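**Student:** quick one: sequence plus predicted model below, questions after.
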Amino acid sequence: MEKEVKRIITILIGICILFVSLVIYISYFQIFKAESVKMNSYNKRLWIGEEKILRGSIMDRNGKILAYSEKRDGSYNRIYNYENLYSHIIGYNHREYGKAGLELEYNNALLNISESTTLNELKNIIVPNTEGNTLQLTIDHHIQEYSRNFLKGKKGSIVAINPTTGEIYSMVSMPDFNPSTLKEDWDNIVEDENSPLLNRAISGLYQPGSTFKVLTSIAAIEKGNVDEKYKCTGSTKIDGYNFKDYNEKGHGNIDLEDALVYSCNTYFAERGVEIGKEKLGEVAERFFINKKIPFDLQVDKSSFPYKGSAGKTDIAAASIGQGEVLMTPLNMAMVASGIANGGDVVKPILVKETISPKGRVIDSNKTQIISKGTEISIASKIKNMMVEGVKRGTSKNASIDSVEVAGKTGTAQNSSGKDHAWFIGFAPAEEPKIAIAVILEEEGSSGGQAAAPIARNIMLETLNTIN
């Protein structure tokens, strides 16, 4: 009898453990996993009711229709007006392959449906919803098209943004794809080693090269006790590793401004070690490195793992944008914007307004300062250095007649292939209207030669096009 009682108690304890485990798992799922499962592009529940709703249109800042839906043979079809041009921004809405881009992130808005609650479901039964909302983007169609033309046949990304408002004028990633022929092209798209589905603007992680030196410069000025004077001989050894300047040419006696203007690697490698990883990391995080960027699309985090066991060589490499530092083009555009905006980093905006079927604005993205990157006086110093970089340094190819441009080039070593070419900058320097980041993946030439001229043309066209 006693053995049977013990056996029963053991079984009851086991059942209780299983029950408690189930409760814990369900609670964990509801708190941490439910939202990601619900918003997964392959979740068929996202398609329930879509057949009865006219999906909302998407238009650019000037009202040009980029995507819309129409009824054919009793069902709604999604029409993308400009083939590949908005494949990474708008994405796609496909029964077989799911959703991506704004079609995924703004699915409920485009269908004009609320969160699935008993009250909302009852309301929808009484007054069925038949038409979705329209999204008005901050994108300028002409600038988007103009920017993409410079990336044809290349791999890379361009992000052009208003540094004061955060509104994005163009965001291009190449290679891209045509959402209108997704079914026909799918096998070729997924087998393409150049990853055309990858939105390089927000998910491409690259060593930023010398563009990162603007952040190292901010850290040096804020640190306050860093000797700005330096004699460059073209190379320097740090913990047994030899850091070299471009073509190993020495710059002679220089200061911080000259080091940034001529992009002196040895200066920033040595000064980076002197500044220390904690200060460099602190400045980097103010510009949203290691942080989630609030945006209308999901952005991969840029990274600078300074809190680990980084040695002097690691910090020296990071100070010149090499080693373990990885940045998205959007994040680099935010760095340029922050300097242009007097040290204030604003939230990047892609969707300007959500408009109801009756033409009423029901939601809008307002300009928001999300971080104090640095003090206005320091931002002004960095801006002036970047202006000199365009006037007499590595960024000369970004110069515009009668417009003062601020810029910084970057050439990032790539262990798997040719060097990446970078440029970040803004114009006009005194009253910035446009900030930009250009990355040419595996370009095999310097940022000054390849990326700066592209940035120049886009900045000029934007200044001439957008009021």
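**Tutor:** That came in fine, so what should we check first? Numbering: from 1, shown residues only.

**Student:** can we go C-alpha only for contacts and neighbour counts from here?
**Tutor:** Noted.

**Student:** residue 160 versus the residue nearest to the spatial centre of the chain, what's the distance?
**Tutor:** For the chain, the residue sitting closest to the mean C-alpha position, by Cα atoms, centre = their mean, is residue 330 at 2.9 Å. Distance from residue 330 to residue 160, counting by Cα to Cα, to the nearest Å: 9 Å.

**Student:** any shared contact partners between the two?
**Tutor:** Listed contacts common to residue 330 and residue 160 are residue 437; contacts here mean Cα atoms under 8 Å, 6 or more residues apart in numbering.

**Student:** residues contacting the residue nearest to the centre of the chain?
**Tutor:** Counting by Cα under 8 Å, 6+ apart, residue 330 touches 159, 201, 202, 437.

**Student:** same check, this time on residue 163
**Tutor:** Applying Cα under 8 Å, 6+ apart to residue 163 gives the contacts 334, 336, 337, 338, 340, 341, 346, 432, 433, 434, 435.

**Student:** take this one as well and set it beside the first:
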Amino acid sequence: MKEQKQKNKKGILARYGLIVTVLMLFAFMVIFSAAKIAFTTEGKRWREVGEKETVIRDRVILPKRGNIYTCDGKLLASTEPLYSIYMDFWADGIEKDTLLKYVGPLSAALAGKFPDRSAAQYKGLIMNGWNMREKEERQIRDNEAKGIDRKVSLRSRYVKILRKDISYVDLKEIRTYPFWNKRSNKSGLIAEERNARKKPFGNLATRTVGSVYKDLEKGGASGLELKYDSLLKGVPGVKFRQKIHGKWIDVVEKPAKEGWDIVTTIDATIQDITERSLRDKLIETEAESGTAIIMEVKSGEIKGIVNLDRMGGGSYAEGNPNAFSYMNEPGSTFKTVSAMVALDDGVVTPIDSFYVGTGLFQYNKRWVRDHYWRRGRDRGYLTVEEGLAVSSNIVMSKMILKGYENNPAKFVEGIDRIGLRKQLAWDVPLSGIEGTSSIRFPDDKSNYWSKTTLPWMSFGYETQVPPIYMLMFYNGIANGGKMIKPFIAKQFIEDGKVIENIEAEVVNQKMCKETTLEQIHRMLRGVVDEGTARVVASDYFNIAGKTGTAQIASGGRYSDYYVSFCGYFPAEQPLYTIFVGLRKPKGVPSGGGMAGMVFKNIAEQTYLRKVKLTVNDCDVDSALIKNPVLKNGNWDFNLALLDVLKLPAGDLSEAAGWVKMKQNNKVYEPQPLALKGSLIPDVHGMGARDAVYLLEKSGLRVHLSGSGKVVSQSFPPGQRLVKGTTITIILR
């Protein structure tokens, strides 16, 4: 027994020794392999393979693009994340049985949220992705079995499920859907983030704000977005993705630096007023395009800027930067420049007169015509002040010829003295000569100076001045002779801190003598009070400005018109300067009746919303407090309205259903409107409803244009009526 035990003990020790020896050999092999991997090139190769499978390096972190704001803090442009939705059918934990169980409910949920595909189409798309993965698996196995070292393209790793990118709110919702509510390694859901540019106010000042490329990494494409792209875009960061426990995690190496925010001078309320006023007139006149700009006199800040071009279907949208790129001959708005130069040089005084006759004047075999020349009326002599008021081309040309015929360079030097030939950089990127003032000089070899250039320049031809320059010039008059450059970008902000405040650049500290400025100011008042812009006069404040009506040069001849109005208000203590221009309007062109009425609408609405009044301004006798104006029309309706408003109504002298309304001593006096069945009724002063009713009741067909009250009808009242005839009425 003792020997047997001893023998068993030796056998156990031998087996134990063998096991220990094997374990030691295995440990040695592990240590050897580890050392080999750690210190040889083979180790480097395996580390690269391992890192490739678990780490994705040097991925760019796109910075958030800076916001663009109005001066009152409203967002004009901002960046928000959007997500492209894919499925990875090679995800580690995705199982076919689970997918088949939930693909129906998932597809139904997607179709309910994103109805551009049906539930059946979503199901087909997802199952096609899974079938693609199985096909790729079979291909891999076949290659391995045949010993073919060929990489199989795994197209099922990124199958796009949703056509459109979605917001973060939508992303959170779809992550609650069946199957997609699992971890990403089991659901295969991939949400690829990208930044997108949004404009919360839609098309408000959209041409000025500008646009970015669809690929936001390319940056700004136009407007402020392009001009200040280097500040807005920020600095990209760097990250890598690491796979830990089957889940990819982003690790930031270098954080992205957000772009600067820009605060503009744009006032959202004034911008909206300006856009609506211009759009309404463009629709009424069917013009090709138009621009309107309003700036603060003292600061140079542009509060509203609108550029509208006619699109298909007669609609209007922001297109070209017309405020800067209209390189037209300005026409009669330039006459103020000529008058300022001549008055400042002592060539004339406001009361000097020139013979205009019937409105025709020939110079070097070329005719200068005033707008009334076809009437044949001899107007005799007009003073310089009267000539500007009625926009006489003859007065302007004779005035400039008197002072500069023998020395035309002196006239252009006077324009230089004002500052209109100075080359300026604007907040909106432009190309070529856009945004510059192209004014001829007698010895300019590239721009021929003809024998008739001087008189034609005097009333705004043979020269190109974009709207922004005319705005700047008239604002200089309103600003006491100090010309400042209009601007849009007001502040640059980084991380909530103001980095830079922008102030207007002074173009000319003093445009002209003080006496000249006073004379020009008085003459511009006369244009509105007694001249071509009488329709622009306001009941609330005085306006000073000048109309412009210029033919457009095209193909070596003149055709169509460009009408404009530029001025400031209130005339005594100017707060705002406005330029309005309409290109190729239909109808009789009128700087006052077309562009001037847009000016008036913008000015009055801006004044009533933005100007703060003192207690004295609100006195009951103030011009600001007025009883409403009643339109002509149905007496019963007007009487009912007066009763509701508790306003005094006079007695009707005779029974009548239709009346003309007059206001005497704050009492509304109705006057019977004579109607005869065989004659065309008088609908002047009526609203659209009453006018159309009365005309159609008479048997006429009605074509209506504009809004407000009737200002003209194509057949005069009292003319014999022919039933079925179409009559056109224009409302303003």
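**Tutor:** Structure received. All figures in this text were calculated on a predicted structure; none of them were measured in a lab.

**Student:** if we can go back for a sec, confirm the residue nearest to the centre of the first structure sits in a strand?
**Tutor:** No: read with DSSP: H, G, I helix; E, B strand; the rest coil, residue 330 of the first structure is helix and lies in no strand.

**Student:** map it across to the second structure for me.
**Tutor:** Residue pairing (TM-score structural alignment): residue 330 of the first structure is matched to residue 468 of the second structure.

**Student:** what about that match, distance to residue 460 of the second structure?
**Tutor:** If you go by Cα to Cα, the gap between residue 468 of the second structure and residue 460 of the second structure works out to 15 Å.

**Student:** and residue 712 of the second structure, by the same measure?
**Tutor:** 31 Å.

**Student:** ok, now residue 42 of the second structure?
**Tutor:** 83 Å.

**Student:** which residues are in contact with the residue in the second structure that residue 224 of the first structure lines up against?
**Tutor:** Under the alignment defined by TM-score structural alignment, residue 224 of the first structure corresponds to residue 346 in the second structure. Under the criterion of Cα under 8 Å, 6+ apart, residue 346 of the second structure has no neighbours.

**Student:** ranges for the helices of the stretch 301-450 of the second structure?
**Tutor:** With helices called from DSSP state H, counting those that start in this stretch, the stretch 301-450 of the second structure shows them at 322-325, 335-344, 384-389, 393-404, 408-418.

**Student:** could you save those helices as JSON lines and add columns showing mean neighbour count and distance to residue 56 of the second structure?
**Tutor:** Putting the helices of the stretch 301-450 of the second structure into JSON lines (neighbours: other Cα atoms under 10 Å; distance: least, Cα to Cα, whole Å) gives the following:
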{"stretch": "helix 322-325", "mean neighbour count": "24", "distance to residue 56 of the second structure": "49"}
{"stretch": "helix 335-344", "mean neighbour count": "24", "distance to residue 56 of the second structure": "67"}
{"stretch": "helix 384-389", "mean neighbour count": "24", "distance to residue 56 of the second structure": "74"}
{"stretch": "helix 393-404", "mean neighbour count": "22", "distance to residue 56 of the second structure": "75"}
{"stretch": "helix 408-418", "mean neighbour count": "19", "distance to residue 56 of the second structure": "63"}
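
**Student:** do you know which of these lies nearest residue 634 of the second structure?
**Tutor:** Nearest to residue 634 of the second structure, of all the helices of the stretch 301-450 of the second structure, is helix 384-389, at 39.4 Å by Cα to Cα.

**Student:** what span of the first structure is the closest one aligned with?
**Tutor:** Residue span in the first structure matched to helix 384-389 of the second structure, by TM-score structural alignment: 256-261.

**Student:** superposed on the second structure, what's the mean shift for that stretch?
**Tutor:** Superposing on the second structure places stretch 256-261 of the first structure at an average distance of 0.8 Å from its equivalents, by mean Cα distance after the TM-score superposition for the first structure.

**Student:** contacting residues around that stretch?
**Tutor:** 213-214, 217, 228-229, 265, 267-268, 385-386, 388-390, 392-395, 408.

**Student:** helices along the stretch 1-150 of the first structure, start to end?
**Tutor:** 2-28, 34-38, 102-105, 107-111, 118-126, 141-149.
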